[in-house]
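>>> Predicted model and sequence follow; I will ask about them next.
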Amino acid sequence: MIKVGVTGGIGSGKTTLCKEWEQMGAYILYADDLAKKLMNENDELRSKIIKVFGEQSYDASGNLDRSYLAGQAFEKGRVEELNELVHPVLWENTKLIEEEKKREGVKVFVKEAAILLNNGRPKDLDYVVLLLADEENRIDRTKDRDRTSEKQIRNRISKQPDFNELIHLADFVITNDGTLKELKNKSQQLFKKIIEQT
């Protein structure tokens, strides 16, 4: 099984690339989606979040209050605190899913995460793909997608690493400053290249 990490800043095109690869037969693990699922369903993690961030972290129905938690993390400078709670559980579950997919005979396993290179290059990956895009393009895309303000997006970007400084950790770099069609073509070509190399 080929293991690939896909990373890049908010609005850089990670999801578009992954959706293309999914159609070409890859299994994609979206770290953000899995983290949200675990924050809702993992009792131990829920308890820790409530202890650190308060009862307001979950609504009356017991569902994660994402806007409250995002406000705590990004606007109050508590991203690291939240990551310290979520990441160990996230990577433990990722490992289990990875093993399950290997048993199922999946050929390409992709881990999509903005935080992929935060502690250097993960040793278990065969390839790392980094998506880069001009900051203004990223802001415009994210505004359209998330219906959030430019200020909120800039705040989130400021909390992410400068991905231009992480190029040396990647095997492939895709610059996504063109059209959606161009990104899809680049994604398809890269997937074929990775398959051919192994």
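Structure's in. What do you need? Numbers count the residues shown, from 1 in each chain.

>>> For the rest of this, base every contact and every neighbour count on C-alpha atoms.
Will do.

>>> Please name every helix or strand in contact with the helix or strand where Lys192 lies.
Element membership for Lys192 (DSSP states H and E) is helix 180-197. When contacts are defined as 3 or more C-alpha pairs under 8 Å, 6 or more residues apart in numbering; DSSP states H and E, helix 180-197 packs onto helix 14-23.

>>> and if we set it to 10 Å?
Packing partners of helix 180-197 (3 or more C-alpha pairs under 10 Å, 6 or more residues apart in numbering; DSSP states H and E): strand 2-8, helix 14-23, strand 108-112, strand 172-175.

>>> So what angle separates the directions of that helix and strand 108-112?
Relative orientation of helix 180-197 versus strand 108-112 (axes from the mean of the first three to the mean of the last three C-alpha atoms, to 10 degrees): 130 degrees.

>>> hang on, the earlier thing: same list (the helices and strands packed on helix 180-197) but as CSV, adding mean neighbour count.
Formatted as CSV, those follow (neighbours: other C-alpha atoms under 10 Å):
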stretch, mean neighbour count
strand 2-8, 23
helix 14-23, 18
strand 108-112, 22
strand 172-175, 17
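
>>> Below is structure B, check it against A:
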Amino acid sequence: MVVVGITGGIGSGKTTIANYIKSFGIPLYVADKEAKALMNRSKVIKRKLIQLFGDKAYVDGKLNRPFLAKMIFNDKSLLNQMNAIVHPKVASHFKRWLKKQDAPYILKEAAIIFENNLQSNYDYIITVVADENLRIERILDRDDTTQEKIKAIINNQWTDSQKKELSDFVISNNDLDQAKKQALQIHTKLLKITAE
């Protein structure tokens, strides 16, 4: 099974593009969504996160996301420790999911493929890029957050030019109609590659 990663900085529109490609019948695995679900569902993860962050990590049995976000916001070591707990579980969940798929290729959406040096886990990588001002605008419209917080996240991620260098395909998403055209061309190419 050909595994295609789709990535991009916060607010680039990678989820919108991933869902567009999914509409062609391509199975989509969203790593962040599955990580959040596992953080609520897995007893092992819960226990380890409470050991790491204390009892405030969960409220009424549910992940206390604002608390965790505040804790890891300026502490890379805590972020890395949390990722070391969550990422292996997501990886094994993905492997099980992958075995059940039947399609020319699958799409795995993940925000930090390059930052975590995981590019070797993919056959091809699509990076979605957009102007930083537009990305900030999109996130402010979508989330209850501040420009300062968004900039801190952007500064923690690789730049678009760094990602482009290691990507097989790049979609520019300043204009959604144009981005969808690019996505369709890439989908068509991937179908040709996987048919060979």
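Yep, that arrived. All figures in this text were calculated on a predicted structure; none of them were measured in a lab.

>>> So after superposing, what's the score?
Overlay of the two chains. TM-score (TM-score structural alignment, normalised by the length of the second structure): 0.91; 193 aligned residues with a C-alpha RMSD of 1.6 Å.

>>> In the second structure, which residue range corresponds to the helix holding Lys192 of the first structure?
Per the alignment by TM-score structural alignment, helix 180-197 of the first structure matches residues 176-193 in the second structure.

>>> mean shift between that stretch and the first structure?
Taken over the aligned residues, the distance from stretch 176-193 of the second structure to the first structure averages 1.8 Å (mean C-alpha distance after the TM-score superposition for the first structure).

>>> Could I get the contacting residues of the residue nearest the centre of the first structure?
Centroid-nearest residue in the first structure, with C-alpha atoms, centre = their mean: Ala113, separated by 2.5 Å. Each residue near Ala113 of the first structure by C-alpha atoms under 10 Å, 6 or more residues apart in numbering is listed here: 5-9, 14-15, 29-33.

>>> again, only this time at 7 Å
Neighbouring residues of Ala113 of the first structure by C-alpha atoms under 7 Å, 6 or more residues apart in numbering: 6-7, 30-32.

>>> Tabulate these (JSON lines), appending distance to Met39 of the first structure.
Below are those laid out as JSON lines (distance: C-alpha to C-alpha, whole Å):
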{"residue": "Val6", "distance to Met39 of the first structure": "22"}
{"residue": "Thr7", "distance to Met39 of the first structure": "22"}
{"residue": "Tyr30", "distance to Met39 of the first structure": "14"}
{"residue": "Ala31", "distance to Met39 of the first structure": "12"}
{"residue": "Asp32", "distance to Met39 of the first structure": "11"}
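
>>> nearest to Glu136 of the first structure, of those?
Nearest to Glu136 of the first structure out of the contacts of Ala113 of the first structure is Thr7 (C-alpha to C-alpha; 18.4 Å).

>>> ok, now how distant is that closest one from Gln56 of the first structure?
Plainly put, Thr7 of the first structure is 31 Å away from Gln56 of the first structure if you go by C-alpha to C-alpha, to the nearest Å.

>>> which residues in the second structure form strands?
Under the criterion DSSP state E, strands of the second structure are mapped to 2-8, 28-30, 58-59, 62-63, 105-109, 124-129, 169-172.

>>> Turn those into a markdown table, including distance to Leu140 of the second structure.
Formatted as a markdown table, the strands of the second structure follow (distance: least, C-alpha to C-alpha, whole Å):
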| stretch | distance to Leu140 of the second structure |
| --- | --- |
| strand 2-8 | 17 |
| strand 28-30 | 22 |
| strand 58-59 | 26 |
| strand 62-63 | 23 |
| strand 105-109 | 22 |
| strand 124-129 | 17 |
| strand 169-172 | 20 |
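
>>> Could you point out which of those sits nearest Ser161 of the second structure?
Among those, the nearest to Ser161 of the second structure by C-alpha to C-alpha is strand 124-129 (9.1 Å).

>>> hmm, back to that, would you format the helices and strands packed on helix 180-197 of the first structure as CSV with distance to Lys123 of the first structure included?
Converted to CSV, these look like this (distance: least, C-alpha to C-alpha, whole Å):
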stretch, distance to Lys123 of the first structure
strand 2-8, 11
helix 14-23, 21
strand 108-112, 13
strand 172-175, 16
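
>>> Ok, which of these comes nearest Asn155 of the first structure?
Checking these against Asn155 of the first structure by C-alpha to C-alpha gives strand 2-8 as the closest, at 16.1 Å.

>>> just to revisit the earlier point, show me what the residue nearest to the centre of the first structure aligns to in the second structure.
Aligned by TM-score structural alignment, Ala113 of the first structure pairs with Ala110 of the second structure.

>>> Which helix in the first structure has the most residues?
helix 79-103 (DSSP state H).

>>> And for it, what's in contact with it?
Residues contacting helix 79-103 of the first structure (C-alpha under 7 Å, 6+ apart): 1, 35, 73.

>>> tell me which of these is nearest to Glu20 of the first structure?
Nearest to Glu20 of the first structure among the contacts of helix 79-103 of the first structure is Met1, at 18.6 Å by C-alpha to C-alpha.

>>> residues in contact with the closest one?
Met1 of the first structure touches 102, 106-109, counting by C-alpha under 7 Å, 6+ apart.

>>> And Asn64 of the second structure, by the same measure?
Taking C-alpha under 7 Å, 6+ apart, we find Asn64 of the second structure in contact with 57-58.
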